[in-house]
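J.: Provide a 3D model corresponding to the input given below.
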Amino acid sequence: MYKEVSLDPNCLSHYHYYGLLKTAFGFEAGRYVVAPLKDWLSEAYQAAKASEHIEPVKKKSITNFLNKLRQDKAQDKIIMPCYRSHISADSWLNWLEYQRAVRPFNSVISERVENALSFEDIIAGDHSWTTPPTVRVKKTAETIVEALSSLLRWGGNLVIIDQYFSLAANPVLKEIFRFLQAHQHTVNITLATSVNTANPEAVFKREYGASFSFIPKFHLIVVPSKFFHDRYIFTEFGAIKSGQGFDVGPELGAQADKLSFHLCSKEESQEAAVWLKQIIDDGRALSLALN
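T.: So this is what the prediction gives:
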């Protein structure tokens, strides 16, 4: 559900792209600019400063904003996923060429790259740009994990809060581990569930530890039933919410055959994390490190 966008820093020589950068990217937007932050900001700053299309007052707005991005360690407009971070280049154009060989971007925005999106394409709602707030997903392990794949690919700390998401005999959890074998950037996985698995250490070792070579640190938290109403999967980069959860299910020829995944606000995901910590601290939840 989250998209990787390569935005040409030279676009900042036009004021409308400044508005795009400021409002259309981030945790809650469902897309990020992917770039080496300092290099990209330097090129964008020079493009804005040298622009003949922007009046001085508006230039100042752009350069001030770019300076704030440089200084703000918590900025969430521009990211550099670990799997792309080994590549450097002397210009954005060369960097783009190298990165496309690693993995294509969901979209490239540029006025000077062939077949890239322009501002007019974005306004027109090009499908490679749009991020629908809700995605309907078949109840198979493969399609569920595919919908989560950007967050899993980017890595970090993965939190799953779903009272019915079992540690044992869970095809979605197995598919997550299978995906992570090729994308080894997840540091920790925390599963908060109300399903109380007997001997969870043995279950984890048998079903996952024995099957996969790459296993992040894994914490199981058994929470009170019905403590969390919605179900969440989130990392530092984004959050997805599903009222129906993240489990597989048979096709019954009904509207409920598909799950609905929604982009979740940063505030709500942080609130869920705070509640999770609180019930661990006050003894209402059992927390176990399984590896």
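
J.: going forward, measure contacts and count neighbours with C-alpha atoms only.
T.: Fine.

J.: so what's Gln71 up against?
T.: By Cα atoms under 8 Å, 6 or more residues apart in numbering, the contact list for Gln71 is empty.

J.: ok, which stretches of the stretch 151-291 of the chain are helices?
T.: 171-180, 200-204, 266-281 (DSSP state H, counting those that start in this stretch).

J.: how about those in TSV, adding mean neighbour count and distance to Lys68?
T.: Compiled in TSV, the helices of the stretch 151-291 of the chain are given as follows (neighbours: other Cα atoms under 10 Å; distance: least, Cα to Cα, whole Å):
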stretch	mean neighbour count	distance to Lys68
helix 171-180	19	34
helix 200-204	15	45
helix 266-281	15	20
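
J.: right, and the ones you listed - which one's nearest Ile78?
T.: Relative to Ile78, the nearest member of the helices of the stretch 151-291 of the chain by Cα to Cα is helix 266-281, separated by 16.1 Å.

J.: circling back to that earlier point, and the helices of the stretch 151-291 of the chain: which comes nearest Val33?
T.: Of all those, helix 266-281 sits nearest to Val33, with 17.7 Å by Cα to Cα.

J.: second chain to compare with the first, below:
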Amino acid sequence: MKKTILSILVLILLFSCGKSDKIISETDIQNQELLSQTESSSDLNNTTLKKLIFKNLDDIQYSEELNLPLLSKVASNLKIRYSSIKIDETSSINYDDKTVFFILAIVERNKKSHKASDYEDLGSYFQRKYLFVNREDGNIVAEEFDNNLSYYDNEAIRFSKSHILKDLVYLNESTPAIAFYTEASASSRIVLYSEKKFTLLTLADNEIKKVLYQYPIRMTNGDSNGGNTYQIETLETGLSFGDHKTNGFFDLIVTKNFSYEEAFESDSENNLAEETNLKIKKESEKLKFNGKEYAFHRDDRHRFLE
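T.: Next comes the predicted model:
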């Protein structure tokens, strides 16, 4: 009798183990789908690599580092006036124990524009500059203007402060990268447009390398009557590194969440009540490093808007 009970218990245990393995396997498959928040350990230096960059934009933490005395030295080394730097739109982060990275916002007032006619005043001119500098003396290690983020104050499209993510991300076990995004938006109540563009860059041989440049991580397109009637399509993404590498860097996994919202305000004259419709669609994409950059084809197709 005891042998029979023991045999039954062994069978139950084996069955449970098999069922557990099946559950774990299914979970692993789901996690491979998109943006697992797990971390994997590197065999090379036994450090923990965080694979998740961000799951959604609301979860992002930003770098709050801004060494003003060092920034003053940087301005002197660049031979620009400290007052020309927009402090509230300048960001920085420590890259390593010797180097600091700055995204410098520089304003140039009374600059003539080839875009403007004699009767048109486009206002002050804003430029964005990337800098790696020595942490001790502010000497320039590498520098580069981003002309795609330059604009005049009165232009229709403007750019926000470039937000640097709090933590460096690792493209492989030994290569750190700085992650940041900048938002472009239209100053209009009728045209609903904005776009957050994400960049990854590194320092290699004292040169700035943009391994991912201005990938759209949030886009909104639509129109409005200036009130409560509008239609708008929004793309929001998440980013994480996969386990597989291409040309030495981890593949990037992108989750895409498209949403469409249509709203009509109430109209008492025509006896119409306020109405809102919402549609959602999910997609994913994998970006591979081609030896120079994470190449991607910009996709401006609307999923809902006609």
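
J.: how alike are these chains, TM-score-wise?
T.: With the length set by TM-score structural alignment, normalised by the length of structure 1, the two chains reach a TM-score of 0.26; 130 aligned residues with a Cα RMSD of 6.5 Å.

J.: which among the helices of the stretch 151-291 of structure 1 is found nearest to Thr134 of structure 1?
T.: Closest of the helices of the stretch 151-291 of structure 1 to Thr134 of structure 1 is helix 266-281, at 16.1 Å (criterion: Cα to Cα).

J.: helices or strands up against that closest one?
T.: Applying 3 or more Cα pairs under 8 Å, 6 or more residues apart in numbering; DSSP states H and E, we find helix 266-281 of structure 1 packed against no helix or strand.

J.: got the helices of the stretch 151-291 of structure 1 as CSV, with distance to Ala48 of structure 1 columns?
T.: Output for the helices of the stretch 151-291 of structure 1, formatted as CSV (distance: least, Cα to Cα, whole Å):
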stretch, distance to Ala48 of structure 1
helix 171-180, 40
helix 200-204, 53
helix 266-281, 30
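
J.: among these, which is nearest Ile122 of structure 1?
T.: Set against Ile122 of structure 1 and scored by Cα to Cα, the helices of the stretch 151-291 of structure 1 come closest in helix 266-281, at 24.6 Å.

J.: can you tell me the closest non-neighbouring residue to Ser91 of structure 2?
T.: Spatially, and ignoring its direct neighbours in sequence, Ser91 of structure 2 is nearest to Ile103 (5.2 Å; Cα to Cα, 6 or more residues apart in numbering).

J.: okay, and that neighbour sits in which element?
T.: Using DSSP states H and E, Ile103 of structure 2 sits in strand 99-108.

J.: tell me the angle of the following helix or strand past that strand relative to strand 99-108?
T.: Next helix or strand after strand 99-108 of structure 2 toward the C-terminus (DSSP H and E): strand 125-134. Following axes from the mean of the first three to the mean of the last three Cα atoms, to 10 degrees, one obtains 160 degrees for the angle between strand 125-134 of structure 2 and strand 99-108.

J.: which of the residues in strand 125-134 of structure 2 are buried?
T.: For strand 125-134 of structure 2, burial by neighbour count (16 or more other Cα atoms under 10 Å) applies to Tyr125, Phe126, Gln127, Arg128, Lys129, Tyr130, Leu131, Phe132, Val133, Asn134.

J.: now, which of those residues sits nearest Thr4 of structure 2?
T.: Nearest to Thr4 of structure 2 among those, with distances taken as Cα to Cα, is Phe132, at 73.3 Å.

J.: and the helices in the stretch 1-150 of structure 2?
T.: With DSSP H, counting those that start in this stretch, the ranges of helices along the stretch 1-150 of structure 2 come out as 2-33, 68-78.

J.: which stretch among the ones you listed comes nearest His244 of structure 2?
T.: Each of the helices of the stretch 1-150 of structure 2 has some distance to His244 of structure 2 by Cα to Cα; the shortest is helix 2-33, at 11.2 Å.

J.: quick one, strands of structure 1?
T.: Listed in chain order, the strands of structure 1 (DSSP state E) span 3-7, 31-34, 78-79, 107-109, 134-138, 156-161, 186-193, 217-222, 231-234, 239-242, 258-263, 286-289.

J.: circling back: looking at the helices of the stretch 1-150 of structure 2, which is buried most?
T.: helix 68-78 (a mean of 16; mean count of other Cα atoms under 10 Å).
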